[in-house]
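Visitor: got a structure for you, letters missing:
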């Protein structure tokens, strides 16, 4: 049975072969068992040479077949965590995202006064110009630029766009990582997320996306087709209840790699070239669902913050800009006290429009009835007006209530 599994894994590495996710899931769960076996052995008997164990060859072959891109930079998966420490923020940026990344870092350092170190990853030498790298490293304190293809073998991954994010988390020197998109703006110090009860319990913390496009079955049917068992969270998702085609918003991810490494490796696998092009991105929108699905594949715990995507901006101006009774703007996420925590999409009303228009931040609203075209929430029963301090970015965090799920 083992040799059959290896032969199947070798075949699905070929670009023209569609990966079998039944095989992948079985292989990753077997890898987890072997990883945990050797991990416990090294803790209980650190003097023992694990490579002399008869099972080590089997483990090594499985690791090479599943995660070939960790070599040659790490000898094996155990070295991934041995070379990390502390807590920090990770952003990914190319030349196109530079203006967002620079503004985001300025907010973190000069407005929120966060003291967490920051790593900015770019993919290859031509991905982010030398001048832009110099600016980020010299304009702000404790910002380090990292080239991803110096840590992850690009031969197997062929990075681009969303797909690089989990790999950047894996390559980060931090053990506890707050990954954020370049156009994410925090309204409170992101370091607070590291104290979230759900994160403390599970080791990975995610945020829900907006409730959009109900009665969508592609993703749930795909998941059912290859996952032999699922956690108790899955049947309660909006995905499985048919109320939304979007479950997770991946603009911010919080992860303790010392506890969630296998879930992160599985997420990386879903974003590798063959897997994402042949299967994953045909069933979900980009990387966003790959984090919790990856954790499910290897049965790694995770938690979601107990609030769905809200909106922050101004009251609609009519027509294509939404009704005057609705709050329209960019996606907002709330903390456990239901206060604005971070927003995604930059400071523009619509970062894809031409000409660009800065958003006027006057209100925020909660609700599950979104109008996608105008980026407005139709619900009008949970609208709050921002006070002068909030409009200027001076947010006062409240004592935590509730937590994650």
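Guide: The structure has been received and is ready for your questions. All values derive from a computational prediction rather than experimental measurement.
Visitor: From now on I want contacts and neighbour counts done on CA atoms only, so please keep to that.
Guide: OK.
Visitor: longest helix of this structure?
Guide: In the chain, assigned by DSSP state H, the helix with the most residues is helix 21-44.
Visitor: Pull out the buried positions in that helix.
Guide: Neighbour-count burial for helix 21-44 flags 21, 24-29, 31-32, 34-35, 38 (criterion: 16 or more other C-alpha atoms under 10 Å).
Visitor: Check stretch 254-264 too.
Guide: Using 16+ other C-alpha under 10 Å as the test for burial, stretch 254-264 gives 254-257, 259-264.
Visitor: Looking at those residues, which two lie furthest apart in space?
Guide: Greatest spatial distance in the buried residues of stretch 254-264: 254 and 262, 14.7 Å, computed using C-alpha to C-alpha.
Visitor: Now do residue 27 against residue 251, distance only.
Guide: Distance from residue 27 to residue 251, counting by C-alpha to C-alpha, to the nearest Å: 29 Å.
Visitor: Show me the buried residues of stretch 254-264 that map onto strands.
Guide: Cross-referencing those against strands under DSSP state E gives 254-256.
Visitor: In stretch 152-167, which residues are buried?
Guide: Residues 152-154, 156-157, 159, 163-167 are the ones in stretch 152-167 that count as buried (16+ other C-alpha under 10 Å).
Visitor: can these go into a markdown table with extra columns for distance to residue 356?
Guide: Below are those laid out as a markdown table (distance: C-alpha to C-alpha, whole Å):
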| residue | distance to residue 356 |
| --- | --- |
| 152 | 36 |
| 153 | 37 |
| 154 | 35 |
| 156 | 37 |
| 157 | 34 |
| 159 | 29 |
| 163 | 27 |
| 164 | 27 |
| 165 | 26 |
| 166 | 30 |
| 167 | 32 |
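Visitor: Put this next to the previous one:
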């Protein structure tokens, strides 16, 4: 039975090699970065990566983040990436017009690499930490010469691995590829990409011989006899936590946090040799101030309900009051997110049209918790389950005038960190800590930051606004984690015991 199945897959591969399509030059143009990331855990890592590229490194390359459907990427999550200048692509929508047998994240990498809009592509895993602007990689002589640069993994594909026979390739022992980063010119390697996708489409067979997608790109190039460059240095490694991938000269270029992914709320895995950790933690803090860690998708709403949502988001700040309790400040952010005042019973919000009335629905992490209807002086309602009244009124009290001394001190703290030079954003954690100490003694820090951010560019404004929002933040909900597969695969790979220096 196994032999018959193996022959079937060999036949399918031979047919695919004989039916390769020409490069559709009208589909692609330019240079860009591709990231595949859906769901809370991978989105958290992708946000940190995009924030690092934009804010720390000043990278201006266009970025596409691919995902599977609304279940992996809410409108709020998309908005946060768009604010950093990254486009999101729903693979489910693309698959309707360009069908393929793609169902999981490993398979998605090969598919997205083919169909992202760029001709020159750097594909990065979401848990990457580049140590500089990766735009420079496209200028490498090896890339210009071959149109493809691969990075080695810690171990080798063994000569005894059945993959060579499965692909009718000469058996050999060679460095395995680590696909957390891959540089390719699609116009020159369209044939190899088609074969890589084919291998991933038939993952039920090929993933028994290979560790996921990573070596399918190498095999695609070998099977189409395409030129490529392999970085001549193995990664430094503190397996299972991180691979420190290098450039052609042997210098560390990427920190691939394979076993130390950024966590939304839990303590982070400490890596003694990690660089740019403060920048990444600052990005996490910015994310937490704007997103609760959930993929929240409200039900379909009427136009009236969406208009009501727009009005509430524009007003933004409210007071939520229950009889016998002190009012709590509640910040209604666009796309159903709650900022200040977020708590177990107030995680997300949206509006619904019920008969002739508009209801404001405030949800916990699982389902609607409060339902309120508009009255002449605000909103009132009850708990969706059980008793309990609640009232919501817009915050109309004008903010206290900013103390000139507080504003001056705020500007001095920012200036000491390098403001307005973009380098100041690399010291985001220090700035936040310093302003937090001032805020504990003097009111008006938020107003001072708002006045300064109002004359800044978008990314700078976002960072300042996030600092202001974080100063009044409450504890976050628990993170959602992704499982990791086992490594190595006995009899398929060997792990190099002594890596080169």
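Guide: Okay, I see it. The structure presented is a predicted model; accordingly, all values stated were derived computationally and were not measured.
Visitor: closest to residue 127 of structure 1 among the buried residues of stretch 254-264 of structure 1?
Guide: If you rank these by distance to residue 127 of structure 1 using C-alpha to C-alpha, residue 264 comes first, at 24.1 Å.
Visitor: counterpart of that closest one in structure 2?
Guide: For residue 264 of structure 1, the aligned position in structure 2 is occupied by residue 193, per TM-score structural alignment.
Visitor: Likewise for residue 160 of structure 1?
Guide: Matched across to structure 2, residue 160 of structure 1 falls on residue 104, judged by TM-score structural alignment.
Visitor: again, but for residue 330 of structure 1
Guide: Using TM-score structural alignment, residue 330 of structure 1 pairs with residue 242 in structure 2.
Visitor: do the same with residue 145 of structure 1
Guide: Aligned partner of residue 145 of structure 1 by TM-score structural alignment: residue 88.
Visitor: how many other residues sit next to its match?
Guide: Residue 88 of structure 2: 20 surrounding residues under other C-alpha atoms under 10 Å.
Visitor: Roughly how far does it sit from residue 72 of structure 2?
Guide: Taken as C-alpha to C-alpha, the spacing of residue 88 of structure 2 relative to residue 72 of structure 2 amounts to 11 Å.
Visitor: Quick check: the gap between residue 8 of structure 2 and residue 2 of structure 2.
Guide: The spacing between residue 8 of structure 2 and residue 2 of structure 2, counted by C-alpha to C-alpha, is 10 Å.
Visitor: Compare these two (neighbour count), which wins?
Guide: More crowded of residue 8 of structure 2 and residue 2, by other C-alpha under 10 Å: residue 8, with 12 against 7.
Visitor: Tell me the residue in structure 1 aligned with the more buried one.
Guide: Under the alignment (TM-score structural alignment), residue 8 of structure 2 maps onto residue 20 of structure 1.
Visitor: Likewise for residue 181 of structure 2?
Guide: Checking TM-score structural alignment: residue 181 of structure 2 goes with residue 252.
Visitor: Just confirm its match is within a strand.
Guide: Yes: counting by DSSP: H, G, I helix; E, B strand; the rest coil, residue 252 of structure 1 is located in a strand.
Visitor: Just give me the neighbour total for it.
Guide: Using other C-alpha under 10 Å: residue 252 of structure 1 sits among 20 other residues.
Visitor: all helices for the stretch 51-200 of structure 2, in order.
Guide: Taking DSSP state H, counting those that start in this stretch as the test, the helices found in the stretch 51-200 of structure 2 are 75-83, 91-97, 105-115, 141-146, 163-166, 186-201.
Visitor: The ones you listed: which one's closest to residue 278 of structure 2?
Guide: Here helix 75-83 is closest among the helices of the stretch 51-200 of structure 2 (C-alpha to C-alpha), at 20.2 Å.
Visitor: on contacts alone, who are the packing partners of the closest one?
Guide: Counting contacts by 3 or more C-alpha pairs under 8 Å, 6 or more residues apart in numbering; DSSP states H and E, the secondary-structure elements packed against helix 75-83 of structure 2 are helix 40-51, strand 86-90.
Visitor: Redo the ones you listed as CSV? Include distance to residue 201 of structure 2.
Guide: Converted to CSV, the helices and strands packed on helix 75-83 of structure 2 look like this (distance: least, C-alpha to C-alpha, whole Å):
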stretch, distance to residue 201 of structure 2
helix 40-51, 22
strand 86-90, 18
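Visitor: Buried deepest among the ones you listed, which one?
Guide: A comparison of the helices and strands packed on helix 75-83 of structure 2 by mean neighbour count, using mean count of other C-alpha atoms under 10 Å, puts helix 40-51 on top with a mean of 25.
Visitor: quick check: angle from that one to strand 86-90?
Guide: If you take axes from the mean of the first three to the mean of the last three C-alpha atoms, to 10 degrees, helix 40-51 of structure 2 sits at 150 degrees to strand 86-90.
Visitor: still on that earlier bit, I'd like the distance between the match of residue 181 of structure 2 and residue 146 of structure 1.
Guide: Applying C-alpha to C-alpha to residue 252 of structure 1 and residue 146 of structure 1 gives a distance of 19 Å.
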